[in-house]
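*Asks:* Okay, sequence plus prediction incoming.
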Amino acid sequence: MCRLSFQVFWIAFLCAWSPFQLGAQDSVKKTVDPSGTWRWEYELEGTQYKDLVRLKLGEDIKDSKDKVVQGKYESTSGKKIAIENGRVSGDTIRFEFKVNFQGMDVKLEFEGTIKNDTLTGKVNASTAEGSRDLDWSATRSVMPEDVVGKWKLRIDANGNIMEPILTVSRDGDKLKASYALGNDVQIQAKEIKIEKNELSFTIETDFEGSKIKADFMGRPYGDKLKGSIDYVLGGDVG
């Protein structure tokens, strides 16, 4: 079994975000990359809510070691709101946005600490009548809606660079995907699934007269994905 590394750059996602660059090394504490989808649940006045925010890392903030964070909050009802004043300093993230709750304008200011795929902190909710702090705990995860769209793969096969396009769609509760390399190679991917926050799929085709099977595995972080490819070419399996 041979293994190749690959990088995937997201080019047409439902939210149509632009690519980002990985955070730079802080001289004291490494800047954490918060890119990805963060989900949390909470109860308010007897109603259970499930909210999320899709984040991506932006450019350096002038005269600061912090970096800009961009993204969109999505409520349980599906309403989307762009975050404001997003920034990450070391492993601490801050952002805010405004909502209207039962006819009242509410400003929500989020601040938390990121450790791997866990984010813990506080939310300050303020209105014209006052403010209060609430506990906040979110988890970064990968769900089918996070991978739907077109991905541009960059595969380095021992110096031979290939840039196929992977198109992922949903058919009910199932994911479908097609793999295209130029106009000559178009293959329907098989066994596409998400397990433990990793996207995986398999393609099978002929290559120069031999059968090739390739298993793709990777972890999406917002609009980027890194992983590996295990492949078997002809009778070569080891």
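*Replies:* Structure's in. What do you need?
*Asks:* okay, CA-based contacts and neighbour counts for the rest of this
*Replies:* OK.
*Asks:* longest strand of this structure?
*Replies:* For the chain, the strand with the greatest residue count under DSSP state E is strand 47-60.
*Asks:* just checking, next helix/strand downstream of it?
*Replies:* Per DSSP states H and E, the first helix or strand lying C-terminal to strand 47-60 is strand 67-74.
*Asks:* Now do that following strand: everything it contacts.
*Replies:* Under the contact criterion C-alpha atoms under 8 Å, 6 or more residues apart in numbering, strand 67-74 has outside partners 23, 31, 34, 51-61, 80-89, 95.
*Asks:* take a look at this one as well, against the first:
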Amino acid sequence: MVDAHYSNPDLAALYDVFNAWNCSPQDPFYLDLVMAAGEALDVGCGTGKLHRVAREQGHRGRLVGLDPADAMLEVGRTERADIEWTLGDLVQGPYDGQAGGPFEAEFDLVTMSGHAFQVFLTDEQTAANLAGARRALRPGALLAFETRNPAARAWQRWTPEHERRVQAPDGRQAWSAHTLERVEGDLVTFSTAYGIQGWAEPGHSRSTLRFPEAQAVNALLSGAGFEVQAQYGFWDRTPLTETSPEIITLARAV
């Protein structure tokens, strides 16, 4: 099931308000990879801001945004029609079946940005999606994604006291606040409240994310036919350490 903050149209419309381009150093990191790729697939693309900016900056190859939440894709569709917005996932492929089954050897790059990798909650789910990524890539092509380093315990700040406030392009104030519910092994469950000036009531969503360690990630990559090319602890390509906030992975399809 897709979380409400992706499937609810009102909440999906707020996504770019809280995730404006260049609000995170991940944006230029992934953009450089896309601009260097002839054909790129963005998995869990959301509103597709990565590929939208790539088009704006002159990318002329095939760009595909893949997401299981049509409300998010609809935001992308209203912004640009020169990107393939595809409702689906790596395992099943496009949900409408019109484009055939899962992608096969079609891309030079697969990205999973915005911690999309963490929605895979079991080894089985992760392995199946990594196998789908490998199937979608040509031999030697690149998979790029990040997952939060569990040693940094980012969830400790997911409390109402760390409310986030931003200004929408139309000048209205928007806010969001997490409430941590539980931590069970490497699974973290939390709820999020969202609001913007003019709403009578806030919107709510509930999520569970997985925080795998680098060793587990690398084992799953190897089993899916990837070879880790590099891993970083932050977007400036700082080496991964035990206390790094991120596990940023570049892996080659072998």
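*Replies:* Received it, and whenever you're ready, just let me know what you need. Please read these numbers as outputs of a predicted model, since none were measured by experiment.
*Asks:* Superposed, what's their TM-score?
*Replies:* For this chain pair, the superposition-based TM-score is 0.26 by TM-score structural alignment, normalised by the length of structure 1; 95 aligned residues with a C-alpha RMSD of 5.6 Å.
*Asks:* returning to that earlier point: summarise which helices and strands the longest strand of structure 1 is packed against.
*Replies:* Secondary structure elements in contact with strand 47-60 of structure 1, counted by 3 or more C-alpha pairs under 8 Å, 6 or more residues apart in numbering; DSSP states H and E, are strand 36-44, strand 67-74.
*Asks:* so of those, which one's packed in deepest?
*Replies:* Each of those was given a mean neighbour count from mean count of other C-alpha atoms under 10 Å, and the largest, a mean of 21, is that of strand 67-74.
*Asks:* Not counting its neighbours along the chain, what's nearest Glu41 of structure 1?
*Replies:* The shortest distance from Glu41 of structure 1 to any residue that is not its chain neighbour, by C-alpha to C-alpha, 6 or more residues apart in numbering, is 4.5 Å, and that residue is Lys50.
*Asks:* Could you check how far that neighbour is from Ser137 of structure 1?
*Replies:* Lys50 of structure 1 sits 12 Å away from Ser137 of structure 1 when distances are taken as C-alpha to C-alpha, to the nearest Å.
*Asks:* list the contacts for the closest residue to Thr113 of structure 1 other than its chain neighbours?
*Replies:* Excluding the flanking residues, the one nearest Thr113 of structure 1 by C-alpha to C-alpha, 6+ apart is Thr92, at 4.6 Å. Taking C-alpha under 8 Å, 6+ apart, we find Thr92 of structure 1 in contact with 32, 111-114.
*Asks:* just curious, which of these is nearest to Arg219 of structure 1?
*Replies:* When these are compared for distance to Arg219 of structure 1 (C-alpha to C-alpha), Val32 comes out closest, at 16.5 Å.
*Asks:* Determine the residues that are contacts of both of Lys50 and Ser137 of structure 1.
*Replies:* Between them, Lys50 of structure 1 and Ser137 share these contacting residues under C-alpha under 8 Å, 6+ apart: Trp40.
*Asks:* which one of those two has more residues nearby?
*Replies:* Ser137 (18 against 13; other C-alpha atoms under 10 Å).
*Asks:* List the contacts of the more buried one.
*Replies:* 40, 118-121.
*Asks:* Recalculate using a threshold of 7 Å.
*Replies:* Going by C-alpha atoms under 7 Å, 6 or more residues apart in numbering, Ser137 of structure 1 touches 40, 119-121.
*Asks:* now do Lys80 of structure 1
*Replies:* When the contact criterion is C-alpha under 7 Å, 6+ apart, the partners of Lys80 of structure 1 are 72-74.
*Asks:* about what we covered before: could you work out which of the helices and strands packed on strand 47-60 of structure 1 reaches nearest to Asp206 of structure 1?
*Replies:* Set against Asp206 of structure 1 and scored by C-alpha to C-alpha, these come closest in strand 36-44, at 35.4 Å.
*Asks:* So what angle separates the directions of that closest one and strand 47-60?
*Replies:* Put simply, strand 36-44 of structure 1 runs at 150 degrees to strand 47-60, going by axes from the mean of the first three to the mean of the last three C-alpha atoms, to 10 degrees.
*Asks:* Who are the packing partners of strand 36-44 of structure 1?
*Replies:* Packed against strand 36-44 of structure 1 by the contact rule (3 or more C-alpha pairs under 7 Å, 6 or more residues apart in numbering; DSSP states H and E) you find strand 47-60, strand 130-141.
*Asks:* looking at these, which is buried most?
*Replies:* For those, ranked by mean neighbour count under the definition mean count of other C-alpha under 10 Å, the leader is strand 47-60 at a mean of 18.
*Asks:* Report the angle between it and strand 130-141.
*Replies:* Calculated by the same axes, to 10 degrees, strand 47-60 of structure 1 forms an angle of 80 degrees with strand 130-141.
*Asks:* hang on, isn't Arg154 of structure 1 packed against Leu4?
*Replies:* No. Using C-alpha atoms under 7 Å, Arg154 of structure 1 is not in contact with Leu4; the gap is 10.7 Å.
*Asks:* doesn't Gly88 of structure 2 fall inside a strand?
*Replies:* Yes. According to DSSP: H, G, I helix; E, B strand; the rest coil, Gly88 of structure 2 belongs to a strand.
*Asks:* Kindly provide the distance from Gly223 of structure 2 to Phe107 of structure 2.
*Replies:* Note on Gly223 of structure 2: its distance to Phe107 of structure 2, by C-alpha to C-alpha, is 20 Å.
*Asks:* Neighbour count for these two, which is higher?
*Replies:* Regarding Gly223 of structure 2 and Phe107, a neighbour count based on other C-alpha under 10 Å identifies Phe107 as having more, with 25 against 12.
*Asks:* gap between the more buried one and Pro139 of structure 2?
*Replies:* Counting by C-alpha to C-alpha, the gap between Phe107 of structure 2 and Pro139 of structure 2 amounts to 9 Å.
*Asks:* still on that earlier bit, verify the stated contact: the residue nearest to Glu41 of structure 1 with Leu44.
*Replies:* No. The pair formed by Lys50 of structure 1 and Leu44 falls short of the contact definition of C-alpha under 7 Å, at 10.9 Å.
*Asks:* Tell me which stretches of the stretch 151-254 of structure 2 form helices.
*Replies:* Secondary structure of the stretch 151-254 of structure 2 (DSSP state H, counting those that start in this stretch): helices at 214-223.
*Asks:* List the buried residues for the helix of greatest length in structure 2?
*Replies:* Longest among the helix segments of structure 2 by residue count, using DSSP state H, is helix 123-136. Using 16 or more other C-alpha atoms under 10 Å as the burial criterion, the residues of helix 123-136 of structure 2 that qualify are 126-136.
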